[in-house]
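Participant: here is a sequence with its predicted model. Questions after.
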Amino acid sequence: MDDIPLAVLFGLLIALLLISAFFSGSETALMTLNRYRLQTRARNGERPARYARRMLRRPDRLIGTILLGNTFSNNLAAAIVAMITTRMFTNSTAVLVTTALMTLVMLIVSEVTPKTLAALHPERVAMPASYVFWFLRLPLFPFVWAVNLVSNGMLRMVGVTPEDAAQHSLSSEELRTVVLEAGAMIPQRHQRMLLSILDLEKATVEDIMVPRNEIVGIDITDDREHIREAVIGSQHTRLPVFDGSIDHLKGVLHLRRAVKLAADDKLDTESLLALASEPYFVPEGTPLNQQLLNFQNQKRRVGFVVDEYGDIQGLITLEDILEEVVGEFTSDPATRIKNVYADPDGSYRVSGSVTVRSLNRNLNWRLPTKGPKTINGLVLEQLEALPQTGASVSIDGYTLEITDARANVIKSARIWPPTPGSKTRARAAA
């Protein structure tokens, strides 16, 4: 080796440093690739993406190939550095200084710089590199197989298998982070819809149902003219039919079937019950995402929420769940504002039947949603007594004053949301 010119040795050293830089950068790029974007590009027919996806299914083999090439080039480069320094310098101090400088050069050129570049632009580095590793995998397979045999055996001793790396499932919170970090790639309205879909599993049918005392329906004990006016003048498509009270539910009437009979004054109790379909009941506590699937499977659009005793607690519709995803799309503007009124002093007048979830959703508030579902229930839980007009409570910085209480029920209340810094001061004072 002493007869090899220094120029050749320097040329080999530079080439080995570049080879080492290629392996180092490729490792970082392939390991930091966005797996979901990679799958999309592979499905679109991009060959390098298909190669990279196949190799990443067994990262132990890919890493073995990369480290085999990287280790070989680094060791050979170190040997050439030693040869150059011993031939150029005889002083031991000079040899040590030169070796230290060459180590620094190798660290910068072959490790830090290529890995930083690959971390910043993983696809630009990984796609061309995938061709190289795709063809290197065959000639280097015996060596890689031997190395992986030992390393995988050690991993199994601690309960890790290479097949685990192929699983990249995301939790709902991780999906939420992906949507939020997508930025301009997903329009803001679409982001809200995607986040609303993820939130469906956190809410139950009680959060959005129409309470039983607000259910509008047809009472077959009413006179014929009253029933006729209810059918013709209703703003709803479907109405429950009951005998005396909602507890004696007979069915659900699709008004399209009855409106012609009502217009011709031919609608009586018998024909009304004949046109009504069987009611569909929903157990309380059912998550909204599950109920959406139940509506689809049962080919239903209206359900009655029942408690553990079978008593009807409210009514939920397919439209209610869809509005949780896409927002309000009702054609009746009054239904959006009839229960909440903003006053100039910054307070809000609300009905006691308004749900806490709807206030949080529409006004961007943070009232507690675990426990009572309505303002009436929330205030009663805090009071721990029968409501009286004029009584007030403070909940998480929100001040709620009862403005109308009748028959042990809060009919209306006034809410003052917290001002900036008020909650922080309250905690500090406590």
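Facilitator: Nice, thanks for sending it over. Predicted, not measured: the structure shown is a model, and the values here were computed from it.

Participant: CA only for contacts and neighbour counts going forward, please
Facilitator: Will do.

Participant: residue 255 reaches residue 241, doesn't it?
Facilitator: No - using CA atoms under 8 Å, residue 255 makes no contact with residue 241, being 11.2 Å away.

Participant: am I right that residue 418 is in a strand?
Facilitator: No - under DSSP: H, G, I helix; E, B strand; the rest coil, residue 418 falls outside any strand and is assigned coil.

Participant: list the contacts for it?
Facilitator: 397-399 (CA atoms under 8 Å, 6 or more residues apart in numbering).

Participant: got a PyMOL select line for the buried ones in those?
Facilitator: In PyMOL, this line selects whichever of the contacts of residue 418 come out buried by 16 or more other CA atoms under 10 Å:
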select buried, resi 397+398
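
Participant: how about the contacts of residue 418 in a markdown table, adding secondary structure?
Facilitator: Listed next are the contacts of residue 418 as a markdown table, based on three-state DSSP:
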| residue | secondary structure |
| --- | --- |
| 397 | coil |
| 398 | strand |
| 399 | strand |
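
Participant: distance to residue 260 added to the contacts of residue 418, as a markdown table?
Facilitator: Converted to a markdown table, those look like this (distance: CA to CA, whole Å):
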| residue | distance to residue 260 |
| --- | --- |
| 397 | 54 |
| 398 | 50 |
| 399 | 51 |
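
Participant: tell me which residues touch residue 346, please.
Facilitator: Counting by CA under 8 Å, 6+ apart, residue 346 touches 416-417.

Participant: one more pass at 10 Å, please.
Facilitator: 415-419 (CA atoms under 10 Å, 6 or more residues apart in numbering).

Participant: just checking, residue 412 touches residue 379?
Facilitator: No - with contact defined as CA atoms under 10 Å, residue 412 does not reach residue 379; the gap is 11.1 Å.

Participant: was I right to think residue 307 contacts residue 212?
Facilitator: No - Residue 307 is not in contact with residue 212 according to CA under 10 Å; the separation is 12.0 Å.

Participant: which residues are in contact with both of the two?
Facilitator: Listed as contacting both residue 307 and residue 212 by CA under 10 Å, 6+ apart are 313-314.

Participant: rewinding a little: got a quick PyMOL command for the buried subset of the contacts of residue 346?
Facilitator: Buried members of these, defined by 16+ other CA under 10 Å, are picked up in PyMOL with:
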select buried, resi 415+416+417+418
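
Participant: returning to what we had before: which one's more surrounded, residue 255 and residue 241?
Facilitator: residue 241 (24 against 20; other CA atoms under 10 Å).

Participant: name the SS class of that one, please.
Facilitator: The local conformation at residue 241, judged by three-state DSSP, is strand.

Participant: what about versus this one:
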Amino acid sequence: MITEVLIVVVLIVVNGVLALSELAIVSARPARLKPLEGKSRGAAAALRLGENPGRFLSTVQIGITLVGVLSGAFSGATLGNRLAQFLASKGVDADWASTLGVGSVVVLITYVSLIVGELVPKQLALRNPEGLAIRMAPAMVVLSKVAAPVVWFLDRSGRLVLWLMGQREDNSNRVTEEEVHTILSEAHEGGVIETEERAMISGVMRFSDRSAKALMTPRRDVEMIDLEMTSAEAVAALRRIGRPRIPVQNRETGEVVGIIRLADAFVAVSKREALDVKALLQDVPVVSDRTDALDVLDILKKSDDSVALVYDEYGHFEGLITSGDVLEAITGAMDTGDDEEPAMITRDDGSMLVAGWMAADEFCDRLGLSRDLAGDYDTVAGLVLHQMRRLPGLGESFTVAGHRFEVIDLDGLRIDKVLVSAV
């Protein structure tokens, strides 16, 4: 009887090893295994098994099925009968002895199988999937080679059933943006990354989805000087504007023809020379308002002045992009250069006073709203226009996604301030 018990225990342990290997290799993250691929045979084997999950899962399932069949045979036919004979020898009715003997053994073996053969191994696999995958992968590779014919047949059969169900084969390991945000949240809650780091990573992800139009400082906020200004007029304008690089506009055509560097102007003035705007004019790259943000970043890197002019498809000047605009897009800057106008203020009653120029994607991320609320618009003002389908009047409001939006300030035809409160 001791031999039969030992056989059942070994089978349960083997089932636990197979269950542990299955969950560990499936749960292991390739990003953590790839750096170890050249140093560890186990890591390389785990990556190979993960690349072909159908064959691996078929191998494990064959082993678990065989273990289950053998465990059932030994527990019912051998240990159950022995216990039934023992109970009968103690005076228990033969029918009751058979029922109690087999039933008791089956219940006990099932309980031990669940604990030792399933639950505990899977808990261990979830706690350290990469480490256990590295240890168990070589043995699973050997097992898959031994059972190759059966595994091939089962793998093809499974693919056929999936094909009949309309599930076409797709081995690509895709990670969605929502999953990345979930991982960032878990890392933040676990103390792995700081709040500022999480906000910056989210800003980088938002940045890649933006266009030049969403990054630029719009034309109405760009201060320029005229190409035909006299020396005195140019000096006065430069003092008033006070920015390192200032666009220069042709007064007659309205076209922005380049920029003038404040440092170059200072050198000329310090030498008591007349300030010639045309002589100091510098060419800068021009981008379309629909250019992707990453392409804009590449253009700014190659530009000596880290400035680009934005034009629309009709050839009209739309705005200006600088390296500072890129930094603000990533870090979520709270103002546009005016310290008295933050992008968002949370009031005592929980409502939020939001500037119309605030980026719509940043606003939606902070409130956990869908970015589709803004449609093709890039700002909170655009979000309001998209939802109302018209230019709103002062005090008009609407409710969407559990929040109430009220226009509380208009600057001419521009939506300047919006009050947002949870419903």
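Facilitator: Right, received. Where do you want to start? Source: prediction; values computed, not measured.

Participant: I'd like to know which of the contacts of residue 418 of the first structure is nearest to residue 118 of the first structure.
Facilitator: Nearest to residue 118 of the first structure among these is residue 397, at 48.5 Å by CA to CA.

Participant: who are the contact partners of that closest one?
Facilitator: Residue 397 of the first structure neighbours (CA under 10 Å, 6+ apart): 366-367, 416-419, 421-427.

Participant: need those in TSV (columns: distance to residue 321 of the first structure).
Facilitator: As requested, those are exported to TSV (distance: CA to CA, whole Å):
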residue	distance to residue 321 of the first structure
366	21
367	21
416	29
417	27
418	30
419	32
421	35
422	35
423	33
424	35
425	38
426	37
427	36
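
Participant: quick one: map residue 397 of the second structure onto the first structure.
Facilitator: Using TM-score structural alignment as the criterion, residue 397 of the second structure maps onto residue 394 of the first structure.

Participant: now do the one helix or strand that match maps to: distance to the chain's middle.
Facilitator: Residue 394 of the first structure belongs to strand 392-395 when assigned by DSSP states H and E. Strand 392-395 of the first structure sits 33 Å away from the centroid of its parent chain (CA atoms, centre = their mean, to the nearest Å).

Participant: that one vs the second structure, average offset?
Facilitator: When the second structure is superposed, strand 392-395 of the first structure averages 2.1 Å from its matched positions, counting by mean CA distance after the TM-score superposition for the first structure.

Participant: other SSEs contacting that strand?
Facilitator: Contacts defined by 3 or more CA pairs under 10 Å, 6 or more residues apart in numbering; DSSP states H and E place strand 392-395 of the first structure against helix 375-383, strand 398-406, strand 409-416.

Participant: residues of the first one that come out buried?
Facilitator: Buried residues in helix 375-383 of the first structure, counted by 16+ other CA under 10 Å: 375-380.

Participant: who are the packing partners of that helix?
Facilitator: strand 348-351, helix 356-363, strand 392-395, strand 398-406, strand 409-416.

Participant: what residues of the fourth one count as buried?
Facilitator: For strand 398-406 of the first structure, the buried set under the neighbour-count rule, 16+ other CA under 10 Å, comprises 398, 400-405.

Participant: which one of these is nearest residue 360 of the first structure?
Facilitator: residue 398 (11.9 Å).

Participant: verify the stated contact: the closest one with residue 360.
Facilitator: No - Residue 398 of the first structure lies out of contact with residue 360 (CA under 10 Å); the separation is 11.9 Å.

Participant: which neighbours do the two have in common?
Facilitator: In contact with both residue 398 of the first structure and residue 360: 366-367, using CA under 10 Å, 6+ apart.

Participant: between residue 255 and residue 241 of the first structure, which contacts overlap?
Facilitator: The contact sets of residue 255 of the first structure and residue 241 overlap at residue 276 (CA under 10 Å, 6+ apart).

Participant: from residue 142 of the first structure, how far off is residue 148 of the first structure?
Facilitator: According to CA to CA, to the nearest Å, residue 148 of the first structure stands 10 Å off from residue 142 of the first structure.

Participant: ok, which of the helices and strands packed on strand 392-395 of the first structure comes nearest residue 335 of the first structure?
Facilitator: strand 409-416 (16.6 Å).

Participant: other SSEs contacting that closest one?
Facilitator: Using 3+ CA pairs under 10 Å, 6+ apart, the elements in contact with strand 409-416 of the first structure are strand 340-342, strand 348-351, helix 375-383, strand 392-395, strand 398-406.

Participant: what angle do the helix or strand just after it and strand 398-406 make?
Facilitator: Note on strand 409-416 of the first structure: by DSSP H and E, the next helix or strand toward the C-terminus is helix 422-429. On the basis of axes from the mean of the first three to the mean of the last three CA atoms, to 10 degrees, helix 422-429 of the first structure is oriented at 100 degrees to strand 398-406.

Participant: okay, buried residues for stretch 268-276 of the second structure please.
Facilitator: Of the residues in stretch 268-276 of the second structure, 275-276 count as buried by neighbour count, 16+ other CA under 10 Å.

Participant: show me the contacts for the residue nearest to residue 198 of the first structure when sequence neighbours are not counted.
Facilitator: In this structure, residue 198 of the first structure finds its nearest non-sequential neighbour in residue 172, 6.5 Å apart by CA to CA, 6 or more residues apart in numbering. Going by CA under 10 Å, 6+ apart, residue 172 of the first structure touches 178, 195, 198-199, 201.

Participant: so what corresponds to residue 172 of the first structure in the second structure?
Facilitator: In the second structure, residue 172 of the first structure lands on residue 177 (TM-score structural alignment).

Participant: any figure for the gap between that match and residue 329 of the second structure?
Facilitator: If you measure residue 177 of the second structure against residue 329 of the second structure using CA to CA, the figure is 18 Å.
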